[in-house]
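> for reference, the sequence and a predicted model appear below.
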Amino acid sequence: MDFAPYIRDIEDFPKPGVVFKDITPLLKDPIALQKASEALLDFTANMQIDKVVGVDSRGFIFAPMLAEKLGAGFVTVRKSGKLPYHTISESYNLEYGTETLEIHSDAIEKGDKVLVHDDVLATGGTAQAVCKLVEKLGGEVVQCNFLIELTFLKGAEILKDYPKKVLLQY
């Protein structure tokens, strides 16, 4: 299925000069949503995955669906100050600023095989920070998967040490 017609560009969001890739048209279409879920699941064929990490906030949409289908646990990585329990954190640069992510200190167990999921791979800073958090807790990142990659921002280069899969590239 061609998912490109279900992604719309929003100019100057969240800051001037940024073209935001809006996935809500894909999410509201039941067939596109189902097919995207299936395609993301296909990326994990024959992989052992213990935990699926969803990245705040749009990574929370597909990550729990993937976890359920894989018989794995779902873990949230959130922006600083949003998680209620003991956390560890990692700061990083993004296309339009800096941010800090946190994960519960007991979310990943030593040796867990982890799939990291987010909606967009841009500069790679977010995904790299999440991978570092997983590794700090003793987990092994077996793959990062994304709905969209913005290739001109060269985020794949930052993630060169991790297997990655993407549905759409711009």
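Structure received. Quick caveat: nothing in here was measured; it's all calculated off a predicted structure.
> C-alpha from now on. contacts and neighbour counts both.
Noted.
> could you say which helix or strand holds the spatially most central residue of the chain?
Geometric centre of the chain, nearest residue: Asp118, 1.6 Å, by C-alpha atoms, centre = their mean. Element membership of Asp118, judged by DSSP states H and E, is strand 113-121.
> ok, second structure coming up, stack it against the first:
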Amino acid sequence: MSVFKDEDPRIHGIKTKIRVVPNFPKPGIEARGFIFGPPIALAIGAKFVPLRKPRKLPGDVIFEEYTLEYGRDRLEMHVGAVELGERALVVDDLIATGGTLCAAMNLLERVGAEVVECACVIELPDLQGRVRLNGKPLYVLVEYH
């Protein structure tokens, strides 16, 4: 559910810019979530830890494999990027089936972080990804049907 209601002109502006791109996300660009994570981390005084697709991060990584609506993938994170007991907010551009958010939470929790909330710009509620989060709070700016 959006904290901002539809009467907010910014939400209307976001909704009118959403479009479906044929054959996306495979093949095509990725890392749209990267646009949102760093400014949020800066605004709340937190560190930013990138979770990326395979072979996008230099150095030693740990990973979590997961299933998406269009196949299998994996997320990688630098070894030692998160320490035991740290609190984490998972930020992504979109939640569809919830596969990517679940993989991110699993990866962070495996190294001892506490995922306190997830945030996405867009939710596709018809795909019921929120259900896979097992009650973890999810902040969504726009629902897209």
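Arrived safely. The shown structure was predicted, so the numbers you read here are calculated from the model rather than taken from an experiment.
> ok, residues contacting the strand holding Asp118 of the first structure?
Contacts of strand 113-121 of the first structure from elsewhere in the structure, counted by C-alpha atoms under 8 Å, 6 or more residues apart in numbering, are 48-55, 58-60, 62-63, 127, 130-131, 134, 139-150, 155-156.
> circling back: need the counterpart of the residue nearest to the centre of the first structure in the second structure.
Aligned by TM-score structural alignment, Asp118 of the first structure pairs with Asp92 of the second structure.
> count the residues that sit near the nearest residue to Leu33 of the first structure once chain neighbours are set aside.
Nearest in space to Leu33 of the first structure, with sequence neighbours left out and distances taken as C-alpha to C-alpha, 6 or more residues apart in numbering, is Leu27 at 5.3 Å. Using other C-alpha atoms under 10 Å, Leu27 of the first structure has 17 other residues around it.
> in a helix, that's where Leu27 of the first structure is, yeah?
Yes: under DSSP: H, G, I helix; E, B strand; the rest coil, Leu27 of the first structure sits within a helix.
> isn't it up against Lys35?
No: applying C-alpha atoms under 8 Å, one finds Leu27 of the first structure not in contact with Lys35, separated by 10.6 Å.
> return the residues in contact with Pro25 of the second structure.
Contacts of Pro25 of the second structure by C-alpha under 8 Å, 6+ apart: none found.
> helix, strand or coil for it?
Going by three-state DSSP: Pro25 of the second structure is coil.
> try Ala104 of the second structure
From three-state DSSP, the assignment for Ala104 of the second structure is helix.
> what do we get in the first structure for it?
Per TM-score structural alignment, Ala104 of the second structure is aligned with Val130.
> tell me where the first structure has helices.
Counting by DSSP state H, the first structure has helices at residues 24-28, 30-42, 59-70, 125-136, 155-158.
> nearest to Asp9 of the first structure, of those?
helix 24-28 (10.8 Å; C-alpha to C-alpha).
> which residue numbers in the second structure does the closest one align to?
Going by TM-score structural alignment: helix 24-28 of the first structure matches no residues.
> what packs against that helix?
Using 3 or more C-alpha pairs under 8 Å, 6 or more residues apart in numbering; DSSP states H and E, the elements in contact with helix 24-28 of the first structure are helix 30-42.
> relative to strand 113-121, how tilted is the helix it packs on?
140 degrees (axes from the mean of the first three to the mean of the last three C-alpha atoms, to 10 degrees).
> distance from stretch 48-63 of the second structure to the middle of the chain?
15 Å (C-alpha atoms, centre = their mean, to the nearest Å).
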